[in-house]
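1. Below is the sequence, then the predicted model.
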Amino acid sequence: MRITAMESFAPRPGQALSWLPTATSSAAAGQAPVYTGPLTFLVENHVRGCAAARTAGTPHHAYLGSGTEVDGDLDEQRMTRALDIFVRRHSALRTWFETDDRHVAAHLVDADDVSFAVHAVEEIDTDEQFQQHIAGRFSAEAISTSYPGFAFGALRRPGSFTLFFGCDHALSDGASQAFALTEIIDVYTELGGSRQGADTGPATDGAGTRDAGGYLDYAGAEAALAAHHLSGSDELDRLTKVFADNDRSLPTFPLDLGLAPGETAPVVPIEVTILTGEDIGRFESACRSAGSRLLTGIYAALAATDAELAGRTDYYGMTVFNTRSAAPRFASAQGWFAAFAPVTFPISGAATFTELLAAADTGYQAAKPLAGVPVQAAFGALIAAGATPASLASTPNLLSYIDFRRFPAAGNTGYEQGVIFTGEGRTANASLWINRDHRRLYLGSQTPGTPYAQHQVQRYFAHLCSVIQEVARSGDYTLTSPVAADVA
């Protein structure tokens, strides 16, 4: 499994198929009752933002997608039943929202009302046709204010088929995408096994258990946790102090990207291989020899790059934490399970990468408990501490790290051939997705598509890679004085 640009997903030609709810299922979904429990801040904010963008006539790109290849002829009926079971399992995928731009209400479709039917669409002969096909479907269907908030389809050809799944971000995250198609393929395979496709029942998950609430249960737990922190907690106090120590602003890309406040530019995706093969192990060994680990080494390399290119004396970034560990039942659930926490540590005084490692490790360990503070509690405290709503309105520059070797399906053909991608709209950031698989350590980013911004992000990423590569070669890296900007 790898994260890549949407255009890099280029399957062989075939007949495009789409799965849509049956008329009976759509009617039932439209009458689904309002869910009375709490929703997460991220979901509510996302739904309102998408609704505002739609009102402004902006195309919908706030989705995630995945795709993979499967050997064997496609059995449409069996795949339909596999999709039904998959959606019944996950309450997030049975949820749709409505909003008046302030309040957000969720409707939960009963598992018994889930029913899909397959439709032949068109013949896909070229990569350009396929990109137009999935972009059109995802923009029109992967919208959480309608049911379903996802698009599922296939390209059928003799002897093999391609599967793809795109989902509104309100209902999905990167881990969900890594799970989705492999789970559907597993159910599809089981239905063709010894039971010869025996039906598992309309509201069951294939193992005879009903949906336990999944993401909606998580939203309730998050609301309770937010109330706890808002009543006063050491974690909230520490988070507020970190923010106050950094000019009451969220982390930004370390280099000036040439955009005015509030300005965005069309996304240009970037993917760069950092290390391959044994070099990954050498970098990891260098980190471990200093009493640290690979992830902390990435932070140390980022800090070295910030110091040398931007003259920064402290590292200040925002990292993404996967919150599925909150309870076992969330481990493989579909939904948006994420928390964010600032990572900060001093750079000044360090002469080498190895010397930065201890500070980076301390900074990352300090961030972990802060990730337990839900976003709504954190923002409430930050505003109370003097932050303006405008300073919190923009998305911070983020760092995400995923080790795809650690997923349960690692080693399975469908998983290993899989790709994950996101919609490509506009951005003012150059957030980093650093990922590892069995072959390489690589970075991906959605960057502003202006010449100046591209120059800045390219030089930053090249320098970051050079730091990590030097550590892999020699076991350490010596910092120099800040490097002057080379503006093209």
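-> Arrived safely, thanks for sending.

2. only C-alpha atoms for contact and neighbour calcs from this point on.
-> OK.

3. Surely residue 101 is in contact with residue 54?
-> No - counting by Cα atoms under 8 Å, residue 101 stays clear of residue 54, with 11.2 Å between them.

4. Could you look up the SS state of residue 223?
-> helix (DSSP: H, G, I helix; E, B strand; the rest coil).

5. ok, it - contacts?
-> Residue 223 sits next to 38-40 when contact means Cα atoms under 8 Å, 6 or more residues apart in numbering.

6. quick one, helices of the stretch 301-450 of the chain?
-> Secondary structure of the stretch 301-450 of the chain, counting by DSSP state H, counting those that start in this stretch: helices at 353-370, 375-384, 389-393, 413-416.

7. Same question for the stretch 51-200 of the chain.
-> Going by DSSP H, counting those that start in this stretch, the stretch 51-200 of the chain shows helices at 76-89, 127-141, 174-191.

8. Which one, of the ones you listed, ends up nearest to residue 303?
-> Residue 303 lies closest, by Cα to Cα, to one member of these: helix 174-191, at 25.5 Å.

9. now for the closest one, which elements pack on it?
-> Judged by 3 or more Cα pairs under 8 Å, 6 or more residues apart in numbering; DSSP states H and E, helix 174-191 is in contact with strand 63-71, helix 76-89, strand 160-168, helix 413-416, strand 419-422.

10. what about the longest helix in the protein?
-> Counting residues, the longest helix found in the chain (DSSP state H) is helix 451-474.

11. so what secondary structure elements neighbour that one?
-> strand 265-276, helix 278-289, helix 294-310, strand 440-448.

12. ok, residue 317 touching residue 400?
-> No - applying Cα under 8 Å, one finds residue 317 not in contact with residue 400, separated by 10.8 Å.

13. mind listing what the spatially most central residue of the chain touches?
-> Nearest to the mean C-alpha position of the chain, by Cα atoms, centre = their mean, lies residue 174 at 3.5 Å. Shown in contact with residue 174 (Cα under 8 Å, 6+ apart): 64, 420.

14. Residue 81 too?
-> Residue 81 sits next to residue 188 when contact means Cα under 8 Å, 6+ apart.

15. What separation do you get for residue 102 and residue 48?
-> For residue 102, the distance to residue 48 equals 7 Å [Cα to Cα, to the nearest Å].

16. who's more crowded, these two?
-> Counted by other Cα atoms under 10 Å, residue 102 and residue 48 do not tie: residue 48 has more neighbours, with 20 against 9.

17. Give me the nearest residue to the more buried one, chain neighbours excluded.
-> Among residues not flanking residue 48 along the chain, residue 101 sits closest, at 5.3 Å (Cα to Cα, 6 or more residues apart in numbering).

18. Next up, a structure to set beside the first:
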Amino acid sequence: MRVTTIDHYLPEPGTFVWWAPESAATESVPSPVAPSFNQRVHLASAERGSTWLAGSFEVEGAIDHAALELAYRGLIDRHGSLRSSFVSTVRGPSRRRYPTPRLRRQDGVRADTATQLRDLLRQAFTERCRPFGFPAYLLGAIDRPERSTIICGFDHAHVDSYSIAIVIEDMRRLYQGFRSETLPKTGDFVDFCAEQAAVAPTLDDQRLHEWHRFFGTRASPPTFPLDLGLAPGTKAPQASDLRQVLDAAAVERFETLCRGQGSGVFAGCLAAMAESVRSLGGGDRTRVLFPMHTRHHDAWRHAVGWFTSDAPIEVDTDADPATAIRRTGRGVRAGIELGTLPLEHVVAALGGLDLVRDDIFMMSYIDYRRLPGATHHHAVRAQHISNVSAADDAQFWLSRTADGLALRSRYPDTAEAHSVIAGFLDEFQHTLLRFGAASHGVTGAARRGLTLLA
């Protein structure tokens, strides 16, 4: 899976075609299930810009329009989140449910250059993948005689990054003619939202106390420790950086070190991030949030929806990479335990958060090798594509594939931010390589323990 952004996406020219539901809005019914915490935050900030995620993969030959229409209809029928929408009311956003609609193919638009096609796609997804109204997604394809691309985008309210991999795998199989009932059974994200709404912690829950300690007396989320030259309350257009930070062999060496310390690759990356911040003058301790999936039951493992929460960690640096990684691994495990408490309960207990910026400093990690359809990602050239909008802080997404470890970065498009982030990313990559080289010093006993820790 290649993780990219729309400004870096340059598909081969072709004809863009797409499908739209027929008269579905007249058949909707209100749902008693309120938006999830993530959805409420997203809907409240809808006017700040379009936040959509898209997935694409390639198929041989020209698009079989009838087969693709049937596949898209099967996708909608399979995932309840795609049969729901939000409407704005005087009491706030409310959810509506829809039957599986009939689809109608729209007239194709020919693009003769990659840039022209990219701009066409960006405009189409931004116009149609909106948080309010139905549908909040765009189902399409880039038609070419020899090799075509199936591409679909969704407002973030209905999908997360994991969902994009599920959509690609479902569509790959449905387009090939597999029947929906032969795909893995899956639950409905709206049912998950109802379950989460019923969870209520007690005030003496120790996890609340640990969250309170992390946020501090002002209840402030973390910000990137290095000065990006952007005053609080101001934003800039978003800049993006995409790079492979470790190739397959290097990430294997790095994992050897991490496993030898009872930690995983993500903990090692967090330790390297904190060391990079320290070396650039950002201090010996780095506070950061990391997303974690909430697909802990079989019903949700193949479901499309926004199944994520956040977990906190404070990463301390150490001159010895092994010690830093071992300590960070413990911190990740403790953070995951805190993340099992829905963030909305944490925020409510704190009386709200003091948001210095709209964006929150975070680092995400996904091992795409473990997600549905991973064995086909390379062959079909699967891609996860995010929109670009505005930014006032730095955020990072690590993705591991068979090719190695890649990093997508999002930050303000200002001269100072470019300089600071470029320096940080170079230092981060250098630190990962330096840490990985230390794997040669792992003891024989630790190496024998790798199998048990994997």
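-> Perfect, thanks for sending it. Because the structure is predicted, anything quoted here is derived from the model rather than measured.

19. What does the TM-score come to for these two?
-> Overlay of the two chains. TM-score (TM-score structural alignment, normalised by the length of the second structure): 0.92; 441 aligned residues with a Cα RMSD of 2.2 Å.

20. hmm, back to that, export the helices of the stretch 301-450 of the first structure as a markdown table, with columns for mean neighbour count and distance to residue 13 of the first structure.
-> Below are the helices of the stretch 301-450 of the first structure laid out as a markdown table (neighbours: other Cα atoms under 10 Å; distance: least, Cα to Cα, whole Å):
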| stretch | mean neighbour count | distance to residue 13 of the first structure |
| --- | --- | --- |
| helix 353-370 | 20 | 46 |
| helix 375-384 | 18 | 44 |
| helix 389-393 | 12 | 43 |
| helix 413-416 | 21 | 18 |
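
21. ok, now how distant is residue 272 of the second structure from residue 152 of the second structure?
-> For residue 272 of the second structure, the distance to residue 152 of the second structure equals 35 Å [Cα to Cα].

22. Which of the helices of the stretch 301-450 of the first structure sits closest to residue 106 of the first structure?
-> The minimum distance between residue 106 of the first structure and these falls on helix 375-384, with 18.3 Å, by Cα to Cα.

23. helices or strands next to that closest one in the packing?
-> When contacts are defined as 3+ Cα pairs under 8 Å, 6+ apart, helix 375-384 of the first structure sits against helix 41-55, helix 214-230, helix 234-244.

24. Switch those over to TSV; also include distance to residue 108 of the first structure.
-> Listed next are these as TSV, based on distance: least, Cα to Cα, whole Å:
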stretch	distance to residue 108 of the first structure
helix 41-55	15
helix 214-230	10
helix 234-244	33
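
25. Going by neighbour count, which residues of stretch 242-253 of the second structure are buried?
-> 242, 245-246, 250-253 (16 or more other Cα atoms under 10 Å).

26. residues in contact with residue 27 of the second structure?
-> Residue 27 of the second structure touches 98-99, counting by Cα under 8 Å, 6+ apart.

27. give me that answer again for 10 Å
-> 97-101 (Cα atoms under 10 Å, 6 or more residues apart in numbering).

28. mind checking what residue 14 of the second structure lines up with in the first structure?
-> With TM-score structural alignment as the criterion, the equivalent of residue 14 of the second structure in the first structure is residue 14.

29. if I pick that match, what's in contact with it?
-> Taking Cα under 10 Å, 6+ apart as the criterion, residue 14 of the first structure is in contact with 122-126, 130, 154-158, 160-162.

30. a markdown table for these, including distance to residue 242 of the first structure and neighbour count?
-> A markdown table is the format used below for the contacts of residue 14 of the first structure (distance: Cα to Cα, whole Å; neighbours: other Cα atoms under 10 Å):
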| residue | distance to residue 242 of the first structure | neighbour count |
| --- | --- | --- |
| 122 | 54 | 14 |
| 123 | 55 | 15 |
| 124 | 52 | 20 |
| 125 | 53 | 13 |
| 126 | 51 | 13 |
| 130 | 46 | 22 |
| 154 | 47 | 24 |
| 155 | 50 | 25 |
| 156 | 53 | 24 |
| 157 | 55 | 16 |
| 158 | 58 | 10 |
| 160 | 53 | 15 |
| 161 | 50 | 22 |
| 162 | 47 | 23 |
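
31. residues touching the nearest residue in space to residue 403 of the first structure that is not next to it in sequence, list them.
-> Closest residue to residue 403 of the first structure apart from its sequence neighbours, by Cα to Cα, 6+ apart: residue 436 at 4.7 Å. Counting by Cα under 10 Å, 6+ apart, residue 436 of the first structure touches 1-3, 274-276, 280, 401-406, 442-443.

32. same thing but 8 Å
-> Here residue 436 of the first structure is in contact with 402-405, 442 (Cα under 8 Å, 6+ apart).

33. do you know how far the counterpart of residue 83 of the second structure in the first structure is from residue 30 of the first structure?
-> Alignment note (TM-score structural alignment): residue 83 of the second structure maps to residue 94 of the first structure. When distance is defined by Cα to Cα, residue 94 of the first structure is 11 Å away from residue 30 of the first structure.

34. Show me the one of the helices and strands packed on helix 451-474 of the first structure that comes nearest residue 232 of the first structure.
-> Nearest to residue 232 of the first structure, of all these, is helix 294-310, at 30.0 Å by Cα to Cα.

35. so what secondary structure elements neighbour the closest one?
-> The helices and strands touching helix 294-310 of the first structure, judged by 3+ Cα pairs under 8 Å, 6+ apart, are helix 278-289, strand 314-322, helix 353-370, helix 451-474.

36. That one vs the second structure - mean distance after superposition?
-> Comparison of helix 294-310 of the first structure with the second structure after fitting gives an average deviation of 1.5 Å (mean Cα distance after the TM-score superposition for the first structure).

37. okay, that helix sits on what stretch of the second structure?
-> Using TM-score structural alignment, helix 294-310 of the first structure corresponds to residues 265-281 of the second structure.

38. Could you pull out the buried residues of that stretch?
-> Neighbour counts over stretch 265-281 of the second structure (16+ other Cα under 10 Å) mark 265-278 as buried.

39. just stretch 196-214 of the second structure next, same as before
-> For stretch 196-214 of the second structure, by 16+ other Cα under 10 Å, it's 197, 207-208, 210-212, 214.
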